[in-house]
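Novice: only geometry, no sequence info:
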């Protein structure tokens, strides 16, 4: 015979199943938030890189335009 009465086991099962499900959902939501934060940081880094590259391209275009406009001997 089991040490835990069937009524208590049924009550604990009924109580614990939603708690386990909620804990699992909470962990999944935390992981999603962590991934979102990581992606947002990566997007910010890529935007900063893009701005730096835009500046370099602008300087290169200006240098090439100045070279093209320079009279050749």
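Specialist: Sure thing, it's come through. The structure presented is a predicted model; accordingly, all values stated were derived computationally and were not measured. Numbering: from 1, shown residues only.
Novice: Only C-alpha atoms from now on, for both contacts and neighbour counts.
Specialist: Noted.
Novice: which stretches of this protein form helices?
Specialist: Counting by DSSP state H, the segments of the chain that form helices are 6-69.
Novice: Next, count neighbours for residue 26.
Specialist: 12 (other Cα atoms under 10 Å).
Novice: and if you look at residue 9?
Specialist: The burial count for residue 9: 11, using other Cα under 10 Å.
Novice: same thing with residue 64?
Specialist: With other Cα under 10 Å as criterion, residue 64 counts 12.
Novice: Second structure for comparison follows:
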């Protein structure tokens, strides 16, 4: 399993993919809002999203684990 991490400090704006979805490396999984900009969180590798450990609207710090990829 591999961690999906926040790329910047901000608010988890929206998930683009959900637990159970198959994703390709580099695919946008979520967006974090920071300073009125939406920053994409990309898949670190090809795999399946196991779970998200945060919810939309939740504040995250850069490098926080926000989900797991298998």
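Specialist: Thanks, I have it. Remember, predicted model here, so these are calculated numbers, not experimental data.
Novice: Overlay them and tell me the TM-score.
Specialist: Once superposed, chain against chain, the TM-score is 0.12 (TM-score structural alignment, normalised by the length of structure 2); 19 aligned residues with a Cα RMSD of 4.2 Å.
Novice: Look up the closest residue to residue 32 of structure 2, ignoring the ones flanking it.
Specialist: residue 12 (4.5 Å; Cα to Cα, 6 or more residues apart in numbering).
Novice: Residue 30 of structure 2 and residue 49 touch, don't they?
Specialist: No: counting by Cα atoms under 8 Å, residue 30 of structure 2 stays clear of residue 49, with 11.7 Å between them.
Novice: now for the helix or strand encompassing the residue nearest to residue 32 of structure 2, which elements pack on it?
Specialist: If you go by DSSP states H and E, residue 12 of structure 2 is part of strand 10-15. Here strand 10-15 of structure 2 touches strand 28-34, strand 59-60, going by 3 or more Cα pairs under 8 Å, 6 or more residues apart in numbering; DSSP states H and E.
Novice: Determine which stretch of these is the most buried.
Specialist: Highest mean neighbour count among those (mean count of other Cα atoms under 10 Å): strand 28-34, with a mean of 20.
Novice: What helices and strands are in contact with the next helix or strand after it?
Specialist: Following strand 28-34 of structure 2 in sequence order, the next helix or strand is strand 37-42 (DSSP H and E). Strand 37-42 of structure 2 sits against strand 28-34, with contacts defined as 3+ Cα pairs under 8 Å, 6+ apart.
Novice: Perfect, I'm done here.
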